[in-house]
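Peer 1: my questions are about this predicted structure, shown below with the sequence.
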Amino acid sequence: MTSTETLYSHYLEHPQVSTDTRNITKDCIFFALKGDNFNANEFAEQALDNGAAFAVVDEEQYAKNERCLLVDDVLTALQNLARHHRKQLNIPVIGLTGSNGKTTSKELINAVLAERYKTFATSGNLNNHIGVPLSILSIGSDVQIAVIEMGANHQKEIELLCTIAQPTHGIITNVGMAHLDGFGGFEGVKKGKAELYAYLKENHGYTFINRNNPYLLEMSNTAGLNKLIYYGTEHGNTIKGNLKSSDPFIEVEWTNHEVATTVKTNLTGSYNFENILAAICIGDFFDMEPDQINAGLAGYQPKNNRSQLTKTERNTVICDFYNANPSSMEAALNNLSALSSPQKVAILGDMFELGPESAKQHELIAQQATQSGLNEVILIGKHFYGFKDVLDATFFETPGEAANYLQQNVMNNNLILLKGSRGMKLENLLQYL
């Protein structure tokens, strides 16, 4: 069997890793992972033919030559290799998790820190048991600070990811009604996210905390954290800020006890105020000047269909359809209500992974939407559809049915919120708006 040390010696010579034969780069190391419906051991030879230097496999029949490295379990080997690499990196690693705002916060923190440091941040949403190892293995020797996003849909997952990323600093953006099925309810969400706090406590790490969030304060007290850096809207925090405007873009005034300054961003959605404050707090902690912090925030352009304001030929659309849960839905609807526009429409898709809470949470969001004084509410998906006879909204069982409706009922001069879980694929509706 190939040891982690031997794998690492190969990695140092070939520091690119792939788990997908469709994305083989020359001289990379291919890890043949298994899933419920695939066994990448079968593609090891193809990966080598496509230019990989080595293929890591865990079935002896596929270890056909010296370039096939046999291990007990490919996923475990990948994670152990990442752990080994992380131990060689003598840099701050900021571990980040939360129910909402993870990716936006990660991007904002990276945008700020990059004004002074050579940074690395998780690409896209590579934030799970496979993505985090791949992220760690992408950190080069020239990186000064890394920001690693960690996602989870069940307990003990953040604990595992912490053993791989080994954060020296950490932040939980918030805790909300997300992945309730896997976590076993809201208390389970809090317990799962708090695994980051437990790791930081045990390893003497620093924790950035939004003092306005009672759940985070409770969780930090329970964990017994003592290296705390606070941000929020009140005096006594390391960073104090207030939301000056969010219509449509966010403007924030903030102070670090010495200098008061204002920054205008390209972000929409008042719920992003706390994500901006977090990035300010972390930049300040790492000795950045206010003008550097503001430059990073002002230069950040939202993407990935998260709080992204898009002007089409006929309407203005808040593209927020990367994902959804009850907490983020409520915040998005509140933001839509606060924005200035004569014509407002909410197009909402089903929220997934809510377990026994699903019907109740969909009803609450549907009620909020229909009571928000909007010109039209369109609800899409089988979960929302169950309330078609009791609520005043336009209902469709599938996005395809909604697309037909939007083609026949053209909207003009509307401010439209388009939001739903990733699996609803609401991006397909944008062309009709």
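Peer 2: On my side now, so go ahead.
Peer 1: C-alpha only now, for contacts and for neighbours.
Peer 2: Will do.
Peer 1: from what I see, Met177 and Ala324 are in contact.
Peer 2: No - applying CA atoms under 8 Å as the test, Met177 and Ala324 come out as separate, 9.8 Å apart.
Peer 1: then this one, side by side with the first:
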Amino acid sequence: MKITELYQIFLEHPEVSTDTRKINPNCLFFALKGPNFNGNEFANQALEKGAAYAVIDEAKFKVSDKYILVDSVLETLQKLATYHRNQCSAKIISLTGSNGKTTTKELIFSVLSKKYNSIATQGNLNNHIGVPLTLLSIKSDTEMAVVEMGANHQKEIAFLSSIAQPDFGYITNFGKAHLEGFGGVEGVIKGKSELYDFLIAHDKYVFMNADDPIQLEKLGTYVKKIGYSASNPQYYSIQLKESSPFVILEVEKTRISTQLTGAYNFTNCCAAIVMGKYFNVPLEDIKSALEGYSPENNRSQIIEKGRIKIILDAYNANPTSMEMAIRNFDNMKTPDSYLILGDMFELGDVSAEEHQSIADLTKTLGFTNVLLVGNHFYGVQTPFLKFQTFEEIKNYLESHPVEKGNMLIKGSRGMALERILDYLG
């Protein structure tokens, strides 16, 4: 079936599902495959639950006209998403970066929603499946779509850009994330910059942090760039006033007090502000959006349990974000401060070095109550307590309860350190 024909079916059934556990009446089910599953085998189940059609790529499963046979379900989903994107009038803003993507996306969405009918990537559905699903959620009255793009290897951002074909783009930063897949920091810069490459090649607009020397170098003399800066008068001026514990900033003599912790969230706010200003969102609405945004999903959440104030930043971690979080927490340090740090994944050959560096940093800054969790941290040389498994630290906290103080909990998603909350307070 041609994409144009499938698109007519999509217009009649504009809700897409790839999960038989989430089937709404009259949706289109795309039978994707994975390493451990074959969606074709669940197509009949999707139809029984109310899907209008099931898109499959194995002929033996086609037993009625309710099954749409294609060469590749994944490629069809991606092509349909791009076709739909090109029929819509919504402006597409894509963003990527090593740290802060999801928070920045949510802030941009909050600001733009004050003036425009907007959508944004749900959760972290930012890969070769999530990006098409986001695009297919654009409605006829959608004016702005904020599309997050994640990557852990070269050419991935280029491919996602070809699917989304953004009108605008933004890179949060270049850090030590997914070093194994990208092949080091230079590989990260090259890979993330593929968004810039697409935008420049198609003469589109770029939002930028003009205080980031890498972004300045990458964009060079490119004309269609809109930047913010705390120091360069050539760009939109935004000043950081406080960051411990919460970010307070000033723009056009207007003070904005956020619920976000740490100076590293300053640039995330700046991106939302400069986009709001570019798209003529009134400053009072920008202020309202930023002050009303409350972090969740284990991202820099402030949680109080008894007499313990916890910064829960357990959604993800890499050496760059880990160092920034620890240095920010250092500003809140008291004799009762605790650091609970979990392994950082996908670091390849530099994993041992980077974990040792973080352990050394905590000692240099003068922290005394440091608990390190996971196989990687277990191998470092340090005077601090090390636990190879979550079960070990759980047992320790049960027998050595923390009664008061400030605490930072941070680690990669696979460590699921939010479970520690059950053993505190």
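Peer 2: Right, received. Where do you want to start? Predicted model only: the values in this text are computed from it and were never measured.
Peer 1: superposing both, give me the TM-score.
Peer 2: Remark: TM-score between the superposed chains equals 0.98 [TM-score structural alignment, normalised by the length of structure 2]; 424 aligned residues with a CA RMSD of 1.1 Å.
Peer 1: for the helix ranked longest in structure 1, give me the average deviation versus structure 2.
Peer 2: Taking DSSP state H as the criterion, structure 1 has its longest helix at helix 74-88. Mean deviation of helix 74-88 of structure 1 relative to structure 2 after superposition (mean CA distance after the TM-score superposition for structure 1): 0.3 Å.
Peer 1: and the next helix or strand past that helix?
Peer 2: Going down the chain from helix 74-88 of structure 1, the next helix or strand is strand 93-97, by DSSP states H and E.
Peer 1: and that next one against structure 2, how far off on average?
Peer 2: Relative to structure 2, strand 93-97 of structure 1 is 0.5 Å off (mean CA distance after the TM-score superposition for structure 1).
Peer 1: tilt between the next helix or strand along the chain from that strand and strand 93-97?
Peer 2: Downstream of strand 93-97 of structure 1, the first helix or strand assigned by DSSP H and E is helix 102-113. Helix 102-113 of structure 1 and strand 93-97 are oriented at 150 degrees to each other (axes from the mean of the first three to the mean of the last three CA atoms, to 10 degrees).
Peer 1: what is helix 102-113 of structure 1 packed up against?
Peer 2: Applying 3 or more CA pairs under 8 Å, 6 or more residues apart in numbering; DSSP states H and E, we find helix 102-113 of structure 1 packed against strand 119-121, strand 145-149, helix 273-285, helix 290-299.
Peer 1: how about 6 Å then?
Peer 2: helix 273-285, helix 290-299 (3 or more CA pairs under 6 Å, 6 or more residues apart in numbering; DSSP states H and E).
Peer 1: Asp284 of structure 1 and His169 of structure 1, how far apart?
Peer 2: Asp284 of structure 1 is 14 Å from His169 of structure 1, where distance means CA to CA, to the nearest Å.
Peer 1: neighbour count winner among these two?
Peer 2: Shown here are Asp284 of structure 1 and His169; by other CA atoms under 10 Å, His169 has more neighbours (23 against 19).
Peer 1: and the more buried one, how far from Ile139 of structure 1?
Peer 2: Distance from His169 of structure 1 to Ile139 of structure 1, by CA to CA: 17 Å.
Peer 1: same question for Ile91 of structure 1.
Peer 2: On the measure of CA to CA, Ile91 of structure 1 and Ile139 of structure 1 end up 10 Å apart.
Peer 1: the two: who's more crowded?
Peer 2: Neighbour comparison, Ile91 of structure 1 and Ile139: the larger count goes to Ile139, with 20 against 15 (by other CA under 10 Å).
Peer 1: what is the orientation angle of the longest helix of structure 1 with strand 93-97?
Peer 2: Here helix 74-88 of structure 1 runs at an angle of 130 degrees relative to strand 93-97 (the same axes, to 10 degrees).
Peer 1: helix 74-88 of structure 1: how far from the chain's middle?
Peer 2: Relative to its parent chain, helix 74-88 of structure 1 has a centroid offset of 22 Å by CA atoms, centre = their mean, to the nearest Å.
Peer 1: that older thread, so for Gly151 of structure 1, which of the helices and strands packed on helix 102-113 of structure 1 sits nearest?
Peer 2: Of all those, it is helix 273-285 that lies closest to Gly151 of structure 1, at 16.5 Å by CA to CA.
Peer 1: which residue numbers in structure 2 go with the closest one?
Peer 2: Counting by TM-score structural alignment, helix 273-285 of structure 1 lines up with residues 266-278 of structure 2.
Peer 1: next one: stretch 328-335 of structure 1
Peer 2: Taking TM-score structural alignment, stretch 328-335 of structure 1 hits residues 321-328 over in structure 2.
Peer 1: the matching stretch vs structure 1, average offset?
Peer 2: Mean deviation for stretch 321-328 of structure 2: 0.3 Å (mean CA distance after the TM-score superposition for structure 1).
Peer 1: check contacts around Glu241 of structure 1.
Peer 2: That one is not Glu; residue 241 of structure 1 is Gly. Residues near Gly241 of structure 1 by CA atoms under 6 Å, 6 or more residues apart in numbering: Thr233, Glu253, Trp254.
Peer 1: mind checking what it lines up with in structure 2?
Peer 2: In structure 2, Gly241 of structure 1 lands on Ile238 (TM-score structural alignment).
Peer 1: what's the answer for Tyr405 of structure 1, then?
Peer 2: Match for Tyr405 of structure 1 (TM-score structural alignment): Tyr396.
Peer 1: check the mean deviation of whichever strand or helix holds its match from structure 1.
Peer 2: Secondary structure from DSSP H and E places Tyr396 of structure 2 in helix 390-399. Between helix 390-399 of structure 2 and the aligned residues of structure 1, the post-superposition mean distance stands at 0.9 Å (mean CA distance after the TM-score superposition for structure 1).
Peer 1: which element follows that helix toward the C-terminus?
Peer 2: strand 404-410.
Peer 1: check the offset of that following strand from the chain's centre.
Peer 2: Centre-to-centre, strand 404-410 of structure 2 and its host chain are 23 Å apart (CA atoms, centre = their mean).
Peer 1: ok, average deviation of that strand from structure 1?
Peer 2: Strand 404-410 of structure 2, aligned to structure 1 and superposed, deviates on average by 0.9 Å (mean CA distance after the TM-score superposition for structure 1).
Peer 1: for that strand, which outside residues touch it?
Peer 2: For strand 404-410 of structure 2, the surrounding residues in contact (CA under 6 Å, 6+ apart) are 307-314, 336-341.
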